[in-house]
Structures are given as structure tokens and as C-alpha cells.
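> Sequence and predicted structure below; questions after.
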Amino acid sequence: MDIKLTSDDRIGGSKSGASKSGASKRGGKKRPASKSGRGKAEPKKSFFSGGTNTKKRNSKRKKKPVTLFGIIVKLTYWLLVLGIWAGIGVAAIVAYYALQLPASDSWAVPDRPANIRIVATNGQLISNQGKMGGEAVLFRELPEYVPAAILAIEDRRFFDHIGIDPLGILRAALGNIQAGRVTAGGSTITQQVAKNLFLSPDQTLGRKVQEALLALWLEQNYSKIQIMELYLNRVYFGAGAFGIEAASQRYFAKSARNLSLGEAAILAGLLKAPSRLSPDKNPEGAAQRARVVLKAMAEVGYISTQEAEAAAIDPNQRIRTRVAGAEYYVADWVESLMTSYIGDVTQDVIVTTTIDWDLQKFAEFTVREAVSINGEERNFSQGALVSMTTDGAVKAIVGGVDYSDSQFNRAVSARRQSGSAFKPLVYLTALEAGFTPDTIVEDAPLDYEGWQPKNYNGEYAGDVTLRDALTFSLNTVAARLAIAVSPQAVINTAYRLGISSQIEPVPSISLGTAGISLLELTGAYVPFSNGGVGVIPYVITSIQTTEGEILYQNIPAGPGQVIAPQNVEMMNDMLSNAIDVGTGKRAHLANWQIAGKTGTTQSNRDALFIGYSANLTTGVWVGNDDNSSMKGVGGGTFPAEIWSAYMTRAHEGLVPANLPNGNSMPQLLDGFSPDGLPPQNVPQQNGTPGQQERPRTLVDLINELFGN
């Protein structure tokens, strides 16, 4: 059935009386009337259309779909914008810190501090002194694997980058991220050189920027080989060693030119942590780090895997490193003398010394053994030795038992009491005043203005000769002699023989109470061995540049004749007797005539023996740095034994010779008369010793001087 419905009859259709206006309000279009007078029917609408709004929405422009290409384009755009602004920011930062640097035309690599190469008479290296601790070496002088070890572990792309290495920085960053901690840095060798040469070690942004700029400048002005030489000769390897040569000498007692592959790996491994990986303090850590270096060398292709395995050091096997021996006492002494010889050292120099290397090492061994074997039981912990020829050339010097424990030189710098070892100077002064070895003196209690010296054993011998008094080291006799000739006269004798320490003019100096170095006292004995010629102990024979220019050459010099020949003969007679039957009888030297004197200070705080042959004069001291007492140790015990062992070695292969006598003397010093009497400014005594009706006693002399 066909139902005829109009638009007003439909749901949502126009209500009567309002169709036109409703259509107008909803945006409908007014249709023109048909010719028949009836309106044209409206098109059908969907129930859900909401009226004519559907047409309005469809009239809007459709959006473009989002694509991957569009995302990439936009991302690229914004990254480009961000990059430009970041570049501007980085440029501003670089410019800011660059302006804080001096003008680039004023940049220059500072000179390397001068090195002092000290050698023994045979050319054996004693030590390299100076701020760097070693001399500079050329790249071409080193085995190829030495710089290769450093490049493999520090900067593999050294010969490829321009001073800074972005790839290296990225690789280091990734490695640090993977490890979860900082395991590597991104600085190139060139950057490290720039930092070491020009900048402070501060880890700041400004320093890193300046470091990069300076690295670029270095690459523009120096070749890769030159930059590598700067690095090798200045980088710090620990233990005061700057540069590969200093490190090689410090740890292995050899030149870097002679390093093995394994040793080169150890030194390259040190650069990461010089103190923590030191081979003499942490041999296991050093060995493990060396294996890392060798593996890196194999990875780069510098060596084969087999070579790396062969060179690797077993971490359980101790690495043999150089022990700081007594020769370092020599080196320190030599360095302290350089300014007085040539002024400020501004270039590398070679100093040739008087040191006999073999005797030096034997002297060190002898002193160390004596202390090691007997020190704990007898309560002494230190020892020192000085040995010199008849012209004052020092052949060996030991400043202490262990240089690594204490660098204080007890042979040169210590001013300690010498005890009875000072008495020969008192007796010499008496001989110059007219006494002889046969002059009778009294050994008895003495009270001089409240001073009451006593003999070591508390006993007194009565009337004795000067010879016997010196032989058995009688204190009261030495005191009486000093009073008789005056303390100032004794001091004058000491200064004439080369002692320079300040000595107070008091009678007690006769018993060795003044502080005097072992070097001084040993030098004062030398004129007894050479016929009376004074010496100035010396250790340097020449100083020259590495190019061979002579800066200093030792010329034999000294005060000349300081003891009359006859007095030399009488002193040798008395001091030989002191060894034959006296306090120094433990000292011996087969087939050689020797002489000397023991010395023991109050409460056994110091024990000395100074003795000599016609070839060498040697002084030995043992004691404690804290001045504590020893147990039964005197100059005639361990010091005499050390002296004997050393002198026996020093005289091996030499033709024995006697000490000088009055018939075989050098030319007399001006002012000394042929009969051996001293100059007129030395007090004279009435009468001629040896021609009196009875022996002249010290009491007679005191009566003459003081009128009682």
C-alpha cells in the first residue's frame, strides 16, 4: 500500500507554519516553485545525519597524512637548528678561554730543566741529578718497542689525528659507560704534552679547552716525532723520575736505550698510576698492567702474540728493580757543589768524579753488614765511611746504612763529637811546641778551673811518654797538653789541617768535644800519610757539556806543606804504635805500614777509627741518629774492623809502601826551619827536647807558663 506522506508528516520534518523559517535557520536552501504550483520534494536524509551539518563538515579541507619521511625532515630541521645554536655556544666558550691565553706568537716550548749526569772514574753512572732525574734521549736512540708500548696503551691513533681525537674520545666514553666507571681518558699524547708544558693539572672545562687549542698549535709547529720526544722526556713515571731515561735508571739501573720489551711494558703501564703501579712497591700490579700493555701492542700489530706472551712477567715473580745505594749520597753531595763550581746549571752536563765504583760498592756492603750483624745486639743503627787518596781525592763515601730510608749524609753533613780521634791534632801542636814522643808527662787526676777529665777506665798510669799516652789514649795527658799549648793553638792546628767547623777555645776540645764532620777529620789525617802536605778533599775532577765543552777541570791545589817533615815522622811513629799495641790493634793491613787513632765519645754515643797507609786515608763512624748510647762499642771495635776489611780490598794488587819519614819528605813549607821547628808564631819552649839531663815533664812546662 502506498502511503503518501509529506515532509511535515515525517519524523524531524517541518512543523506547520514554520517550515520555511526552520529551513532557513538550519541552512536549507529555498527551492523555486514548480510550474504546477507544487513544491519539489526534498531529498531523503539519513536518520543520523543531524540535518544539513553533514554537508558543512564535508566542505572542510582534508588534513595530509603523517609519514616517516615527514618526521625525518622535521627532525633534521630541528637538529640543524639546535646544532647551529650549540656551535655558536661552543665557539663562544672556546673564544672566551682562548682569549685568556697569551698571544699565540708568544707560545714556546719551555726548556727542559738541566740534567746532571754523575759518573765514577771508570764512566759508570752514579746518578742523574736535577729536577727531571734523567737526561733527554732521542726517539731514534730507543728500541722501537719502547715508544710503541706507550702508543699502544696511551694513544693508538697518534700518527693519524690532528692533536685531538674525537674517535678516541668516543671510544673512551663508550668504554667508561660499559665499565660503569672511568677506565680511560680521551686525551691524546699531544694534549698531554700541552698540559704538562703549559697548563696546571686542574680538571676544569677551561683547562680542557685550552689544552685542545695548545695541542692543535703543537701539531702545527712540531712534527709527530718531536712531539713524541717531548712526551718521552717529560712525562712523569713516579719516584721523582721525569722522562723515560730517568725512569729506566730509577727502576732498572740501565739506560732506556737498553730496555727489554718486558721492561718497556712495565714503564708504559706506569703512566696510568705511577705510585700505585710502581714495580718496586707493587710488583704484582706492575706485572699485571704490563700484560695489558703487551696485549695492546699485539692488538695494534707492533708485536706478535707470541712475543707478547714471551715478554710477559709472571705476577708471582718479583720484579728486580734498582736499590738506592750509597752512591746516591755521593750524587747529592756532588749536586750541592755544582753552583760553587760553575754557577747555575742551565744545560745538561756530565760530572766525572773521583769515586772508584768498586770500592764504593764494597764500602757500602761492609758498613751495612757490620750494622746488620751487630747493630741490634750492640744498639747501633747507623754507620758512615770516607776514604781518600794522599791528594784528597775521595774514592768512596758512605753517608748511611740505607739511602732509601734516610738521605741525610752522616759522612759530610753530620757534625758529631770525635772523641779521642781528635787527639793527634793536640799532640801535633805539642810537637810543634817542642815536645817529642819520648817526653815524659804525668797521667794523674786533673782539676782545671772545675773541669775534671778522667781516663776511660778510671785508672791512671803516672809518668808516661807522649808515645804511650797517645797509644793508650790517656785523657788527662791530652788535657794537660791542650792547657799547656793553649786551646787556641790547637784550634789553629786544626784549621791549618783543613777542618772548617767552628771550634770553641776551651780545654775540653782536647778530648774531641767539638762537632766535626767525618769528612773534615779524615782529611785532617791525610798530611800524616803524604809527608805533611795539606789537602782539600774533593770529589769532582771535571764538568763538561754533553757536546764535550769543558766547564771545569780540577787542578791540584791546596795549602801546601802544613806539617814539618820531622813532626810527620814523629806523629807516624806514635800513631803506628797506637795500632800495633794500643787501642787500634784490631786494625790491620797485611804488609803495609799503617797508623791511626780510635775515638769514643762520652757514654759510647759515637765510635770512630781514622787510619791511613801511604796510599789511602779512611775514616769510619758508627752510632745512632738519636745520639743514644751503644753497648760496649768503641772506636777499636767495629769501626776498626770495618776499616780493616775495606782497606784490605782497596790495597789488593798494590805494592806495599811505608809511611813517610824525615828523610823522604816533600819540600818544606816556607817558614819551617830545616830542624823541623815550627814558625815563630807558634809558642816555643826553653831548652831542646832530648838534650836535657832528665826528661822534661809537662809539670815543668806548666810551671814555666803559669809560674807555679
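Received, thanks.
> use CA for all of it now, contacts and neighbours both
OK.
> and residue 449, how many neighbours does it have?
Around residue 449 there are 6 other residues, counting by other CA atoms under 10 Å.
> Pull out the buried residues from stretch 314-331.
Buried residues in stretch 314-331, counting neighbours by 16 or more other CA atoms under 10 Å, are found at 315, 319, 321, 324-331.
> Tell me the one of those nearest residue 303?
Within these, distances to residue 303 taken as CA to CA reach their minimum at residue 315, with 20.9 Å.
> what about residue 374, which SS state?
Using DSSP: H, G, I helix; E, B strand; the rest coil as the criterion, the local structure at residue 374 reads helix.
> Excluding residues flanking it in the chain, which one is nearest it?
Nearest residue to residue 374, sequence neighbours excluded (CA to CA, 6 or more residues apart in numbering): residue 380, at 7.9 Å.
> Alongside the first one, take a look at this:
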Amino acid sequence: MSGSKKGGSRLVADKRPKKSKPAPAARTKRKRRTSRSRRRGPIAWLFGGLFRFVWGIGWRVTALVALAVGGAVLYYAATLPPVTALLDGRSKGSVTLLDRDGEVFAWRGEQFGGQITAETVSPDLKNAIIATEDRRFYRHFGISPRGIASAVRINLSEGRGPLSGHGGSTITQQTAKLLCLGTVYDPASGLTEAEFEADCRRTTIARKIKEAVYAMAMELRYSKDDILTIYLNRAYLGAGSRGFEAAAQRYFGRSANEVLPSEAAMLAGLLVAPTRYAPTANLERSQNRANLILGLMEEQGYLTTAEATRARQNPARLSEAAEARAGGYFADWVMDQGPTYLTDETTEDVIIRTTFDQRIQNAAEEALQWVFDNKVREGSKAQAAIVVMSADGAVRGMVGGRKFRGVAGQFNRAIQAKRQTGSAFKPFVYGAALDLGYSPNDTVIDEPYCLDIPGSGRWCPSNYTNDYKGRVTMTDALAQSLNIPAVKVFETVGREAVVNIANDFGIESDIAGGPAVALGASESTLLEMTGAFAGILNGGSSVDPYGLVTLSLKGDTSPLLEQEGGIGERVITPKAAQELVWMMHQVIERGTGTRAKLPGGHPAAGKTGTTQAARDAWFIGFTADYVAGVWMGYDDNTPLSGVTGGGLPAEIWRETMARVHEGTPPRPLPMIAPAQQAPQVARDQTAPRRQTQPDNAVERVILNVLNELFGN
């Protein structure tokens, strides 16, 4: 055995390196972590697992939503039409009405003034819109999260729902809403256009999401100026104005490319509430709103302090046509004169030139207002109507009631109210007698008088004054509006003759055949009666009252419809008409119509009319230039208190015609004064006495023919 215990080397295993022990501090920290994890292990595991689950689902859902939104944005962007196809979104056209001088005085339907662009529109208007509606318009991608969050906060703080009130919508979102998210109105849907637009403005969460997607698609498809151009042309701005060009023309009589800073601010202020802030509704309120917009423009650097101050000191004013707002009743009547498919239901933009005279209209309105302010007791509900026309039937002004501002579509008493005419009908009775050859100097006896009416019994008319004048000329009978002589003449010339003459002069309403017709028992409209009196003025020819002169499509030079005048066929001879004018002249000179006598030496002729129990009071008359008719009464047929045709209606007529003729020289009436003759003795107590009275109906017909041929 080799080696001994002493000298030999001892066999031992290799020593493994010893593990180093952790430092005391590290060991303590580890123990704490281990201890804490042991204490919170289940909670940490639960929340950690929940977090991992939510995160795992969340990012996948977010990715899917992003893909869906992106796909929807791309889809909408691909389907959007060219900008030019979106500028005029109206389903119907409009009607612009011009007066006799070619000036605009009224609009019907939604006006579209023409296409404008963000590049050509007034910079002040462009800046006012951006400052008011979306100051970050050129920096966002269609929606503004900051604006939405701010709007929600304001709505909640004011006690409304998060989507009620302030919307936080960008101009792009508002444009998407104006486009109804690409849905086109379909009349076959059963919804009216107003209902369709109201549905487009709903603010549900789902619709707001769709609106945001559509807005982003627009941002992808169009430039910012393209979007603003659509907005400028489609926004509704009150008073039937669709787009800023129509509104600028409607309110200020100028293009949107030319508006001043004060006007631009007023137009931009309409966006929040077009009807409320329309300057035609309340100019002061609209100006106050414009001042707020000017402040925003100054604050955002679009206007200097000096420019903003100057704009506030010179606020926007309405154009003359917009301020007048005249002719509402007339405009409605003219719209009814044209075919419906070119007026109320037109799909084109139509221009109608009319006979309307704004100066005469203002005269009638001012006269009516003055009389009611100064002659009628305060709080009276009595109504009145006025029609002014030329001798050929061209209507120059029309007032259909005491309210004549913003009256579109309201009840027009001048053309819609059929009322008994009273003694205003008597000129047709005497016109029939004159046409048969009677003279204004022929006499008739005013005395107690009765007739037996088949089916009605005995009828005994009486005069308004309940007395009798004895023998009077036909001129005196008409001037004093005596009833019994009128009935006697009516019976003598024949009921049919009188009714035919009234009808031929334009009284289209049914006229009863009884003798009470002579006293105006039948009904008619003021327009009909005024037109009939125009026939007396023009020499005895009928007229068809008209207001439409030409109707054409906007941009066309040739009219689709044209009216050359309203004179029709002859009704009575020129001599009879001129004698009747003289008789009616005496009504104003010395009869029941003296309160209608005009200042300045203007000769006039006319006739008063008061119905039973004074339910209606009339005065219709004319000068050499114009015919005017006035009616007064209550809509519910309540009797007037102390009013006759020779009273307030005559005063309204005088005030109207005095204003109409102001500054014009007097012109003689077309009348013939009869030769003065010694009083003739009537052959009986009924018929008026004349020298050449035909003995029978055949002779009367022959005389009429001769008069027609030779102008006797």
C-alpha cells in the first residue's frame, strides 16, 4: 500500500461555493413583499385578472370600432356628390314679387339668392360666422371633442340633459345636419318638408354619432372652404331666406359679397334662432345680437377695436323694401291669380311683376291707422279693408284688415269677405235708368210706398231718416241716398236689367231678384265693388281687377304669362256713364258723402253704403286717376255703433286719397252735367218722368242698340 497516513495525501470531495446570504435590509424587504402578497393575494389576483380581461377585450373592441368608423367614413366619403350639387337643397322654388317700378316688395316660398362661395363672400361675413359658430373650424377634423365636452358641461350645469341646449357642433357637423346626413326629402314619404327637416334635427345619441361620422367623411372628401360654401348656401336665416345670399338681399338689398361688418354680424347672429332674431321681426333685438357677434370678432382679432366700435355706432338697417313689409294681402292675392304649379307649388324660382304701387299702399295703410288712432274708440275690434285701383282694373294697393305687417296667409277682408253692400249698390240702379235714356234731372216722388212680394207678403221700404222728400230728381235721390226712389226706379227699368248691369260690371256674387236688391241686400266683396265703380269711371266698360302683369322664370327674358289690361266689354253707354259720374259727384259735393271731399281742389265722385242695423258701412269713389273702396264692420256681423258709410269709411277714403294725390295737380272728372230743365210732372207715382221714355221693352232694346252704335 503506498503512502502512509502521515505522508500520503488525503482524498476529499470538491467544495461547492457557498451561497451568499442576502443582506439584512434586502431580506427584510423581501419578507415584507412576500408577506403583503400573501395577505392581498386574492384581491390582487382578482383585479389583475379583471384588468387583463378588460384590456384584452377593450383594445380589440376599440380596434373593431375604429375599423367600423373608418369604414363608414370611407363609405360616406365615396358616396358624397360634388359640392355644386349640394348648394341648393330646396324641394320647392320661390316667388319674388316686383312692384310697378320693378322693385322687390314681397317674397313667397324659400328664397335662394344664388350660389356664393367661401372665397368670394365678404371676408367680414366669413369671419363673423367662424367667430360665432366654430372658432377652430380650420384646425379640427370635423368634430371638436373639446367643444362637445364644454357643451355637455354647460347643459348639465343649467339643469338640462347632456344633449339638450348647447350642442357643441362644429360647422362641419351643422352642415352634415343641413344635408340630413345625405338623405333627400321624398314627398311620397308621407312627411311634410317641415316634418322631414324637424326629423333631421333630432339630437339622439345614435344620430349624433352618425352625424360625427358623416362630418369626418365630409372633411375627408371636401376642403374646408368647400364645406363652408355648402353651409353658406344652405343655412336657413329667417323670413323665407335660404342661404346668406338670399338673406343679405332680403334684409339689406345687397349681395352677401358686399355686406358691411355690422350687417355681417347681424346675419351671423341669425344662425342660433332665425325666426327670433330676424330683423323683420324685431330690429332692435337683432341689432343687440349683432353687437355680441361684433364683440366676438374683436376678441378673436377679426376686427380692430376701432372697426368694432364703428360698426356698433352704425348698426345694420333694413332695406326700404324689407322695412316696409308692405303688400302682404296684395301678394297673397296675386299668388292666387297665377297657376298653382308656378306659384304656391312651384319647383322653380319665379319672378312676378305686378301692378302694385308701394307709395299708394303706404298711403292706404297710414290713412287706416290714422283714422283708427284718432276717430275710433280705443279697444274697438271693428275691422276695415281698402282697395285702390286704376280705371282699367290695375290694383295699386290692398289692405285686408287692420293688421298689415307680416300678414302672409291671413284672412283678407278685401277679397274674401262677402258682405251686404247697402246703398253702395244704387249707382247700378241709376246707371240702368240712364242707359235706357233717362236723365239725371228726371223726377220721382219720395213717398210711402209698398210692394206685394210673392211668398213674402207686403214690403214697405223706408228711408234711413224715416221721412219723405216728395218730388226729387234722380240726382237728388242718389245724393241723399233715398231708398224709396231707388226702389221705384228699380221697378221701372226692370229688375233683370239692373242685375245684368251689376253682373256685367263685375259683381260676380249671386244677386237676388227681389226689389230689396235696389237697396243692397245682396252680398259682394270690396274688390268686386271697387272694380265695378272703375267701370263707371272708365266710360262704362267692365273691368277685371288684376295684379299680375308678367310671370317668368328667374333668369328668363320671355314671360310665361302676361296681362295687358283688365278692361272688358262695354256695359252702359259712355253718355250714361258720364252722367252717372256727375250724379255721384253730387254725393260728395252736397249729399251723404261730404266728409269724403278732398283737399286741394281734386274733384271726386262716390257713393256711401250702410246696411241694415249698420252691420256694414261702405264708401267707394274715384277721382280722374284712381278708384278706392273702403269697407268697415265686424267680422262676426256685430252692428257698428254710430257708424254709417258717410262717416268713418268716408273719412278713411278721404285720408287715403288725399295721400295718394299729394303733390299732383287736380284733374277734371269725365262727367256730363245735364242741361237744366223745368221740373216735369210724372205720369204716375212710380216711374220717373223723362222726355223720350220708351213705351215698351222692344223700344228700350232698340234705343240701347242705337246708343251703342252712335254713342248717343
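Yes, it's here. Every value quoted in this text rests on a predicted model; they were computed, and no experiment measured them.
> Quick check: TM-score for this pair?
Comparing the chains after superposition, counting by TM-score structural alignment, normalised by the length of structure 1, produces a TM-score of 0.74; 614 aligned residues with a CA RMSD of 4.5 Å.
> circling back to that earlier point, burial of the residue nearest to residue 374 of structure 1, as a residue count?
With other CA under 10 Å as criterion, residue 380 of structure 1 counts 24.
> Wasn't it part of a helix?
No: under three-state DSSP, residue 380 of structure 1 falls outside any helix and is assigned coil.
> how much space between it and residue 412 of structure 1?
Per CA to CA, to the nearest Å, residue 380 of structure 1 is found 19 Å from residue 412 of structure 1.
> And for residue 466 of structure 1?
When CA to CA is the yardstick, residue 466 of structure 1 and residue 412 of structure 1 sit 32 Å from each other.
> Name the residue in these two with the higher neighbour count.
The residue with the greater number of neighbours, taking residue 466 of structure 1 and residue 412 and applying other CA under 10 Å, is residue 466; the counts read 25 against 21.
> what do we get in structure 2 for the more buried one?
Taking TM-score structural alignment as the alignment basis, one finds that residue 466 of structure 1 is matched in structure 2 by residue 474.
> List the residues that contact its match.
If a contact means CA atoms under 8 Å, 6 or more residues apart in numbering, then residue 474 of structure 2 has 430, 439-444, 485, 688 as its contacts.
> Most widely separated two among those residues?
Maximum pairwise distance in those, criterion CA to CA, is 14.4 Å, between 439 and 485.
> the more surrounded of these two?
Comparing residue 439 of structure 2 with residue 485 by neighbour count (other CA under 10 Å), the higher total belongs to residue 485, at 30 against 24.
> If we ignore the residues flanking it in sequence, what's nearest that one?
residue 446 (5.6 Å).
> Give the equivalent position in structure 1 for the one you found.
The pairwise alignment with structure 1 assigns residue 446 of structure 2 to residue 443, based on TM-score structural alignment.
> ok, its match - contacts?
The contact partners of residue 443 of structure 1, taken as CA under 8 Å, 6+ apart, are 460-464, 469, 474, 476-477.
> so what corresponds to residue 565 of structure 1 in structure 2?
Aligned by TM-score structural alignment, residue 565 of structure 1 pairs with residue 574 of structure 2.
> do the same with residue 594 of structure 1
Counting by TM-score structural alignment, which is the criterion used here, residue 594 of structure 1 corresponds to residue 604 in structure 2.
> Now do the same contact list for that match.
Applying CA under 8 Å, 6+ apart, one finds that residue 604 of structure 2 lies in contact with 585, 588, 597-598, 621-624, 669.
> run the last query once more with 10 Å
Contacts here follow CA atoms under 10 Å, 6 or more residues apart in numbering; on that basis residue 604 of structure 2 touches 581-582, 584-589, 596-598, 621-627, 654, 657, 666-669.
> Give me the buried entries from the residues you listed.
For the contacts of residue 604 of structure 2, a burial check counting by 16+ other CA under 10 Å picks out 581-582, 584-589, 596-598, 621-627, 654, 657, 666, 669.
> and these, which of them are in helices?
Judged by DSSP state H, helices contain the following of these: 581-582, 584-589, 654, 657.
> out of the residues you listed, who's nearest residue 211 of structure 2?
Comparing those against residue 211 of structure 2 with CA to CA places residue 657 closest, at 59.1 Å.
> Please tell me I have it right and the closest one contacts residue 624.
No: with contacts defined as CA atoms under 10 Å, residue 657 of structure 2 does not count as touching residue 624, sitting 11.5 Å away.
> Give the intersection of the neighbour lists for the two.
When contacts are counted by CA under 10 Å, 6+ apart, residue 657 of structure 2 and residue 624 are jointly contacted by 602, 604.
> rewinding a little: what two of the buried residues of stretch 314-331 of structure 1 are the furthest from one another?
Comparing the members of these, the greatest separation, given CA to CA, is between 315 and 330, at 34.4 Å.
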